[in-house]
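A.B. asks: Sequence and computational prediction follow.
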Amino acid sequence: MDGSTVTGETAVPKWKSSGHVEYVESGQRQGDFVLAVPEGARAVRLGNGASVQQQLAVTPGAYYSITFSAARTCAHAQKLMVSVVPGSQAGGVIPVQTVYSSAGWDSYSWAFKAESGAVAFVIRNPGQEDDPTCGPIIDAVSIKTLNTPQATQSNNLIKNGDFEEGPYISEVYQWGALVPPTNEDGEVTPLPGWKIMSYSKSVKYVGAAGFAVPRGGRAVELVSGVETALVQDVETVKGGSYRLEFAVGDAEQGGCAASDSPAAMEVRAYAAEGNASVPWGGAQAQGFARGSLEFTAVGPSTRVVLVSSGYHTRADGSGALCGPVVDDVSLVRVSSQPQARRLLRR
């Protein structure tokens, strides 16, 4: 170490560092800027082009999600690159420019499919700032095995419709984990079965311990307004009749909807040529609303889209972004009963 700068590539136990990496403490100052450590007392900061990596023992063919916390510092446009080596999957770009929480940092998630029994997980700061020490602070890295997405119920065509399968969420710091945009078809996502369609914004994966969840232990909060959509492509029969249902509420237990009173939050659903809007909100709103959309499939595959129709911030004045929570999504085929025919005999 040279002050807070890591000078040996293996100086941080279990990690290998490259470039300008700092080992920082909570409350440490850089000029007038106070460095924020997401969890505990210490973390690492990645300067221009710097990276940290760790060897992982994994099962070939298995799916994994990575969750880590990141805090912005003095850089202007900040993002991170995450990847595993070896691996054919392109590295993921994690935008950390937008801060969603009032704490000054967020937890992010990324996923991959293991192609060998040992891989190196790498977090890199690709930025090039005038001050080479400026860059995100990284902390609290965890890994979790993801199960292959399946339909929630036997007659439900939506996979992982209850959102119970997803990235690791800290049981101590219950602020959820952001799921970044899906860049291409076939990319492994931390939210099995679902894609996040956006240019640079995320959705938040939340747990019942810290948020109001309509059903079970997990749900998704649409925190980025119209800029981010929750999407799933489902196999359908052209001309078949289907019914989409989902739950809508306020994950902040009144702290989000109240900030926009009397205007309510609203979730819009799209499938084939049909669409429906489910409003929810106001300071007196309780429980959760149930949305429904019936449509006729126009092809062998139907894209289901859920999106928030507006932007919302918490009612506590912190400016932290929030939005409606969605959960318990189902898509079933509606069987049309043929009219009974009577056979007359003479």
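C.D. replies: Perfect, thanks for sending it.
A.B. asks: C-alpha from now on. contacts and neighbour counts both.
C.D. replies: Will do.
A.B. asks: number of nearby residues for the residue nearest to residue 281 when sequence neighbours are not counted?
C.D. replies: Nearest residue to residue 281 in three dimensions, chain neighbours excluded: residue 264, at 4.1 Å (CA to CA, 6 or more residues apart in numbering). Number of residues near residue 264 (other CA atoms under 10 Å) recorded here: 21.
A.B. asks: what does residue 11 give?
C.D. replies: Quick note: residue 11 (other CA under 10 Å) scores 13 neighbours.
A.B. asks: And for the nearest residue to it once chain neighbours are set aside, the neighbour number?
C.D. replies: The shortest distance from residue 11 to any non-neighbouring residue, by CA to CA, 6+ apart, is to residue 1 (7.6 Å). For residue 1, the neighbour count with other CA under 10 Å is 11.
A.B. asks: and what of residue 77?
C.D. replies: 14.
A.B. asks: what helix or strand does the nearest residue to it once chain neighbours are set aside sit in?
C.D. replies: Distance criterion CA to CA, 6+ apart; nearest residue to residue 77, sequence neighbours excluded, is residue 97 at 6.0 Å. Assigned by DSSP states H and E, residue 97 belongs to no helix or strand.
A.B. asks: this is the other structure I want to compare:
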Amino acid sequence: MTKMMHCAAAILLLCSAVPIALAITDGLLPNGNFEAKPKASDLNGTQVMSRYAIPQWEISGFVEYIESGHKQGDMLLVVPEGAYAVRLGNEASIKQKLKVIKGLYYSITFSAARTCAQDERLNVSVTPDSGLLPIQTTYGSDGWDSYAWAFRAAFEEVHLVIHNPGVEEDPACGPLIDSVAIKTLYPPKLTGDNLLKNRDFEEGPYVLPNATWGVLIPPNIEDDHSPLPGWTVESLKAVKYIDSDHFSVPRGKRAVELVAGKESALAQVARTVPEKVYALAFSIGDAGNGCVGSMVVEAFAARGTAQIPYESKGTGGYKRGVLRFTAVAERTRVVFLSTFYHTKVDGSLCGPVLDDVSLLSVRSPVLRG
């Protein structure tokens, strides 16, 4: 009986160790929504006093543990999800160790809400990669946005760090952070029926289950590895990654909303044969999110341009557009952007949806458009 009890204890100990030994899975990080609270003895009001007080996280600097509905003067602090979030003061950071697979690509998704700072930014890093994400533009109407940032794992164990490099006079003017998640990215390969990768945008960052606001993909200048494999954001502002659970999507489960006019351009470089004629076909529409108006999506490739109009009623729907062009080089950059800025009645930024993009020789029998 004693031997059996020892065996059972050993098996139980082994099972409890398994999560530590396995690579992290897609979804929220351990205590990624900060709902597991610090002990009362580790808090001085809202300030977290101990480095390891927040379960699963290590902190440095002025970090606060904020409950939904907390007030700072006349300002009500918004917690994106659940009952709790953390706030990062000047030079403060949160860190978590991740066990990953060396060489694979990963995308981090997290929600952030501005507070009282004027020029809020966040530095997201996983050694040796880092990116500085400006969050002073609020795209949604709820007071927060979700952001994606990607990295390639250089080691089997890495540290994810979210750091506020702010220098505000009030250290309590930093951003709120919530709902930190991860997703393994598998960059799609080229196929015989398309010269573009990830044509339907199906491979992309983790979308939080209750995120009715989508996920922002930052410009390429702020992210060495795109969270949207195959594509880069070649502009000053972000594009929004949306899913069919919360938005109208022309094809499949995912699409991209061009939310910042000519300041958010989506691009990909394809192999082409000079002097050969190609057709760039794509779907444009609206996300069914109340974004109403006369929309125009501009497409560019080689010396060719096209402007495809779409009259949005804000209830969903799409149409096909085609740009035919002659390649002038062995590499051709295709670019999409929205001609106009659009806002919903609540003032939040919105725009046309792009999906189902194909690039083929015009002689190909499988061309859709």
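C.D. replies: Looks like it came in fine. Bear in mind that the values here come from a model prediction, so they are computed numbers and not experimental data.
A.B. asks: any idea how far residue 112 of structure 1 is from the residue nearest to residue 11 of structure 1?
C.D. replies: 33 Å (CA to CA, to the nearest Å).
A.B. asks: list the contacts for the residue nearest to residue 11 of structure 1?
C.D. replies: When contacts are counted by CA atoms under 8 Å, 6 or more residues apart in numbering, residue 1 of structure 1 is found next to 7-8, 11.
A.B. asks: let's go with 10 Å and repeat that
C.D. replies: 7-8, 11-12, 22-23 (CA atoms under 10 Å, 6 or more residues apart in numbering).
A.B. asks: what about burial for those residues, which qualify?
C.D. replies: When these are checked for burial by 16 or more other CA atoms under 10 Å, the buried set is 7, 12, 22-23.
A.B. asks: Put together TSV for those, with distance to residue 206 of structure 1 and secondary structure on each row.
C.D. replies: Listed next are these as TSV, based on distance: CA to CA, whole Å; DSSP: H, G, I helix; E, B strand; the rest coil:
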residue	distance to residue 206 of structure 1	secondary structure
7	38	coil
12	31	coil
22	31	strand
23	30	strand
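A.B. asks: From the residues you listed, pick the one nearest residue 188 of structure 1.
C.D. replies: residue 12 (29.5 Å; CA to CA).
A.B. asks: Surely the closest one touches residue 44?
C.D. replies: Yes - if you go by CA atoms under 10 Å, residue 12 of structure 1 and residue 44 touch, sitting 9.1 Å apart.
A.B. asks: what do the two both touch?
C.D. replies: With CA under 10 Å, 6+ apart as the test, residue 12 of structure 1 and residue 44 both reach 6, 22-23, 52.
A.B. asks: Make sure residue 61 of structure 2 is actually in contact with residue 91.
C.D. replies: Yes - with contact defined as CA under 10 Å, residue 61 of structure 2 reaches residue 91; the gap is 6.3 Å.
A.B. asks: shared neighbours, these two?
C.D. replies: Counting by CA under 10 Å, 6+ apart, the residues touching both residue 61 of structure 2 and residue 91 are 163-164, 171.
A.B. asks: Tell me which of these fall in strands.
C.D. replies: Among those, DSSP state E puts residue 163 in strands.
A.B. asks: Would you mind putting the shared contacts of residue 61 and residue 91 of structure 2 into TSV with distance to residue 228 of structure 2 and neighbour count alongside?
C.D. replies: Below are these laid out as TSV (distance: CA to CA, whole Å; neighbours: other CA atoms under 10 Å):
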residue	distance to residue 228 of structure 2	neighbour count
163	23	23
164	25	23
171	34	18
